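Novice: Quick one: sequence plus predicted model below, questions after.
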Amino acid sequence: MKLLILDRDGVINEDSDAYIKTLDEWIPIPSSITAIARLSQAGWTVAVATNQSGIARGYYDMATLESMHARLRQLVAEQGGEVGLIVHCPHGPDDGCDCRKPKPGMLQQIAAHYATELAGIWFVGDSSGDLQAALAVDCQPVLVKTGKGERTLAKPLPPGTLVFDDLAAVADQLLS
């Protein structure tokens, strides 16, 4: 199985330090939507693992989150692609869960869903927490410079981290 796992905010859509709280605030990065569709058409399964502590903080509810993900699926489908499993962590940073990145729980959920091993699977994110979660389950950490990526790049990266300008560049590499 050709599996690619993506973080959401900052990789697929614009990020905001004030949280993405409404469907109107969920602004896709156009090249990311195209990249997901291209990968899907080429036989890749594209899954998403996203921290959504705004739910625990009361900034938005599950229905709003689901509307964002429905919009993502719709936009990718309009380009002939498909989004695979989307998992989210609704917990706050102090809730002690095992799913909130940098913990690997969401990546393990995806592996269990697809009955596959994670070793060597690319996990694309824009934050240190994403890269740490990847390492915790032997995924290949991949950093994109979109979202918080430039800020993350200013800090030491885990050894072996691959760096790309954006998700479109990741797709170009995987499809070449």
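Specialist: In hand now; what should we look at?

Novice: all contacts plus neighbour counts: C-alpha atoms, from now on.
Specialist: Will do.

Novice: If you drop the residues flanking it in sequence, what lies closest to Ile12?
Specialist: Ser32 (5.3 Å; CA to CA, 6 or more residues apart in numbering).

Novice: Name the residues of the helix or strand hosting the one you found that come out as buried.
Specialist: Here Ser32, judged by DSSP states H and E, is contained in helix 30-41. Using 16 or more other CA atoms under 10 Å as the test for burial, helix 30-41 gives Ser32, Ile33, Thr34, Ala35, Ile36, Ala37, Arg38, Leu39, Ser40.

Novice: Show me which helix runs longest in this protein.
Specialist: helix 62-78 (DSSP state H).

Novice: Included below, for side-by-side comparison, is a second structure:
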Amino acid sequence: MTKIIVLDRDGVINEDSDNFIKSAGEWQPISGSLEAIARLNKAGWTVAVATNQSGIKRRYYDRATLSQMHMKMQKLLQEHGGRVDWLNYSPYLSDCGSVCRKPLDGMLRAIELRYDCALKGMPMVGDSLADIQAAKMLGLQPFLVRTGKGERSLASGDKCLQNVPVYANLYEFVEEWLA
């Protein structure tokens, strides 16, 4: 059976900004996140990323620039002996109704199709309510990190966060998950 973990990108793997990450130069990993992904890879986990990237529709950056960000991420991961195996992104705005945009589960269903398996019960790590809602919609096991929008998500008191384990960051999650 394929072991798949789903990660959000901004706020989980890399630093996030309310002004958007608009270039490869602005894309900076969160301390420990690259090492965490490499540890997951070495432990036999397939690492998939599902990330909302509405900055494309907002015309803050284009798909080629997003590709440069992802190439930078993969290059830095290689230096740590890691990789992202599958990357999905949604360029849509929240009001367009696309099933591909979290909190809906279209990106997660695409991962299931790609790997011909169900994600039910697999872990998903995010920093936003949308991440947690998408995970729950498809039956993944959600985890929240305090990085990125994590603290803001916790402060919301939203009911979707009930019984969702919370970690300081991706590295702390992976340390406990693999222990």
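Specialist: Structure's in. What do you need? Just so you know, these numbers come straight off a predicted model, no measurement behind them.

Novice: hang on, the earlier thing: the residue nearest to Ile12 of the first structure and Ala168 of the first structure, how far apart?
Specialist: 6 Å (CA to CA, to the nearest Å).

Novice: Same question for Val124 of the first structure.
Specialist: 12 Å.

Novice: residue boundaries of the strands in the second structure?
Specialist: 4-7, 46-52, 86-90, 123-126, 141-145, 166-167 (DSSP state E).

Novice: tell me the most buried of those strands?
Specialist: strand 123-126 (a mean of 26; mean count of other CA atoms under 10 Å).

Novice: after superposition, how close is it to the first structure?
Specialist: For strand 123-126 of the second structure, the mean deviation from the first structure after alignment is 0.7 Å (mean CA distance after the TM-score superposition for the first structure).

Novice: Packing partners of the longest helix of the first structure?
Specialist: helix 30-41 (3 or more CA pairs under 8 Å, 6 or more residues apart in numbering; DSSP states H and E).

Novice: There's contact between Gln53 of the second structure and Tyr92 in this structure, I believe.
Specialist: Yes. Between Gln53 of the second structure and Tyr92 there is a contact at 7.0 Å, judged by CA atoms under 8 Å.

Novice: quick revisit: now do the longest helix of the first structure and helix 30-41, the angle between them.
Specialist: On the basis of axes from the mean of the first three to the mean of the last three CA atoms, to 10 degrees, helix 62-78 of the first structure is oriented at 70 degrees to helix 30-41.

Novice: Figure out how far helix 62-78 of the first structure is from the centre of its chain.
Specialist: 14 Å (CA atoms, centre = their mean, to the nearest Å).
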